[in-house]
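**Student:** Have a look; sequence and predicted model below, questions after that.
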Amino acid sequence: MSCTFLYFAYGSNLLAKRIHLNNPTAVMKDIGYIKNFRLDFQRYSKRWRGTSATIVETENSTVWGVVWELDKCNLSTLDCQEGVQDNIYHAMSVNVETSNGTILNCRVYQQCDNPKEYIKPADLSIDRRPSPLYLDMILKGAQENNLPAEYIKFLKTIPHNGYKGEYDISLSLLED
């Protein structure tokens, strides 16, 4: 029986500094993508002062991310970070295809209440946009882990909500 599990991150946990705040055992294993899902934003996060990312089942779409290997002792901290106990996200299993074609079964989190209709990220209304800090975490994590240039270009098309106030997160994340 394995003492670890694989987790597919596509949001702020792309960034090593972010995932290690609550999950110190996380080790980056690979990058990869999930098929037939799209990246979207809907639910407002008090912590991030804007919407947080989710994945929504969508034919012919892909979401890139990072596969982290974590010790099972971090399963509860990851669930807690994702708000599973508050029905913000629920955990599910997905097959992640890595750059070399390997398929890895990973835990992933999807919001419990997802948008029904597809709106291009560039066209999201202000109430559906992530905050500048949250979006920056996603972009920095994508760049840090060398996600494909086309995907990073796509992430850069996502507008933020312009929030300029304080955030309810660790100050270490606010430092460069």
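**Tutor:** It's in.
**Student:** use CA for all of it now, contacts and neighbours both
**Tutor:** Noted.
**Student:** okay, how far is it across stretch 80-100, tip to tip?
**Tutor:** End-to-end span of stretch 80-100 (CA to CA, to the nearest Å): 32 Å.
**Student:** Now do the strands in the protein.
**Tutor:** 4-9, 27-45, 50-71, 89-98, 103-111 (DSSP state E).
**Student:** name the helices or strands packed onto the third one?
**Tutor:** What that stands for is strand 50-71. Packing partners of strand 50-71 (3 or more CA pairs under 8 Å, 6 or more residues apart in numbering; DSSP states H and E): strand 4-9, strand 27-45, strand 103-111, helix 132-144.
**Student:** Please report the distance of the residue nearest to residue 57 when sequence neighbours are not counted from residue 58.
**Tutor:** Computed as CA to CA, 6 or more residues apart in numbering, the closest residue to residue 57 that is not its neighbour in sequence is residue 37, at 4.4 Å. Residue 37 is 5 Å from residue 58, where distance means CA to CA.
**Student:** These two: who's more crowded?
**Tutor:** Shown here are residue 37 and residue 58; by other CA atoms under 10 Å, residue 37 has more neighbours (18 against 13).
**Student:** I'd guessed the more buried one sits against residue 65; true?
**Tutor:** No. In this structure, residue 37 is not within contact of residue 65 by CA atoms under 8 Å, at 12.0 Å.
**Student:** Take this one as well and set it beside the first:
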Amino acid sequence: MSGAAGDFMYFAFGSNLLKERLQLANPSAIFRCTGRLKDYVLKFGLWEEHVDNRWHGGVATIEFCPGGEVWGVVWTLNNEHLISLDNQEGVNLGMYSPLEVTVETNHGLMLCRTYQMNHFHACPPSPQYKQVVCLGAEQNGLPVEYLRRLEAVQANNYSGPSILDQIETVMK
């Protein structure tokens, strides 16, 4: 799970695909490569049935599924950002649990930290969350057919403010 001394590798598959989103709380994040997690599928949902969150809809998680695949980005982060990444993922609140996974990359297999939602309840993402995921997939050159699958995900009808507003100011 570690790269150079003092660093760890993180496999992102949701909003943290987008560099500007990840670096809001984890400025040490550096793109390493893209990769594929075999035998998992991407799902959108909530960690409790009727919880409101800052994204106003479902967020990404992975679920074990033989034959499935999830594409994402391997980031290298300083160990000092392990706590901020855990906090961003709500580990302290029981929303997600850290998971160690083996990701297939052009550089071989990489052991990475990732996160899986606890107590998953399916829920469509907000259009803003879906947009951040798709922008990140595009930004990092994930396979076109995978990007099409992301674009085909049904979103809810939320149209108010979201974290996307914060990210867009960083991207300008």
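**Tutor:** Looks like it arrived, so ask away. On a predicted model such as this, the values are computed, not experimentally measured, just so you know.
**Student:** what sits against the aligned residue in the second structure for the residue nearest to residue 57 of the first structure?
**Tutor:** Aligned by TM-score structural alignment, residue 37 of the first structure pairs with residue 40 of the second structure. Neighbouring residues of residue 40 of the second structure by CA atoms under 8 Å, 6 or more residues apart in numbering: 62-70.
**Student:** one more time with 7 Å
**Tutor:** Residues counted as contacts of residue 40 of the second structure (CA atoms under 7 Å, 6 or more residues apart in numbering) are 62-66, 68-70.
**Student:** Please apply the same query to residue 79 of the second structure.
**Tutor:** Counted by CA under 7 Å, 6+ apart, residue 79 of the second structure has contacts 6-8.
**Student:** make it 10 Å
**Tutor:** 2, 5-9, 28, 85 (CA atoms under 10 Å, 6 or more residues apart in numbering).
**Student:** Next: residue 103 of the first structure.
**Tutor:** 32-34, 94-97.
**Student:** How about residue 62 of the first structure?
**Tutor:** 32-39, 55, 151.
**Student:** same deal with residue 55 of the first structure?
**Tutor:** So residue 55 of the first structure contacts 10-11, 34, 36-41, 62-63, 108-111, 114-115 (CA under 10 Å, 6+ apart).
**Student:** Show the buried residues in those residues.
**Tutor:** When the contacts of residue 55 of the first structure are checked for burial by 16 or more other CA atoms under 10 Å, the buried set is 10-11, 34, 37-41, 62-63, 108-111, 114-115.
**Student:** still on that earlier bit, any chance of the contacts of residue 103 of the first structure in TSV with distance to residue 136 of the first structure as columns?
**Tutor:** Formatted as TSV, those follow (distance: CA to CA, whole Å):
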residue	distance to residue 136 of the first structure
32	20
33	20
34	22
94	25
95	26
96	24
97	25
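**Student:** Is there a quick ChimeraX command that grabs whichever of those are buried?
**Tutor:** Buried residues among the contacts of residue 103 of the first structure (16+ other CA under 10 Å), as a ChimeraX selection:
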select :32,33,34,94,95,96,97
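**Student:** what's the matching range in the first structure for stretch 85-102 of the second structure?
**Tutor:** By TM-score structural alignment, stretch 85-102 of the second structure lines up with residues 78-95 in the first structure.
**Student:** Check which residues of the matching stretch are buried.
**Tutor:** By neighbour count on 16+ other CA under 10 Å, the buried set for stretch 78-95 of the first structure is 78, 82, 84, 89-90, 94-95.
**Student:** Could you tell me the end-to-end distance of it?
**Tutor:** 19 Å.
**Student:** count of residues packed around residue 52 of the second structure?
**Tutor:** 11.
**Student:** My error: substitute residue 161 of the second structure in the last question.
**Tutor:** Residue 161 of the second structure has 12 nearby residues by other CA under 10 Å.
**Student:** Can you tell me what it aligns to in the first structure?
**Tutor:** The alignment partner of residue 161 of the second structure in the first structure, by TM-score structural alignment, is residue 166.
**Student:** Before I go, just wanted to say thanks for your time.
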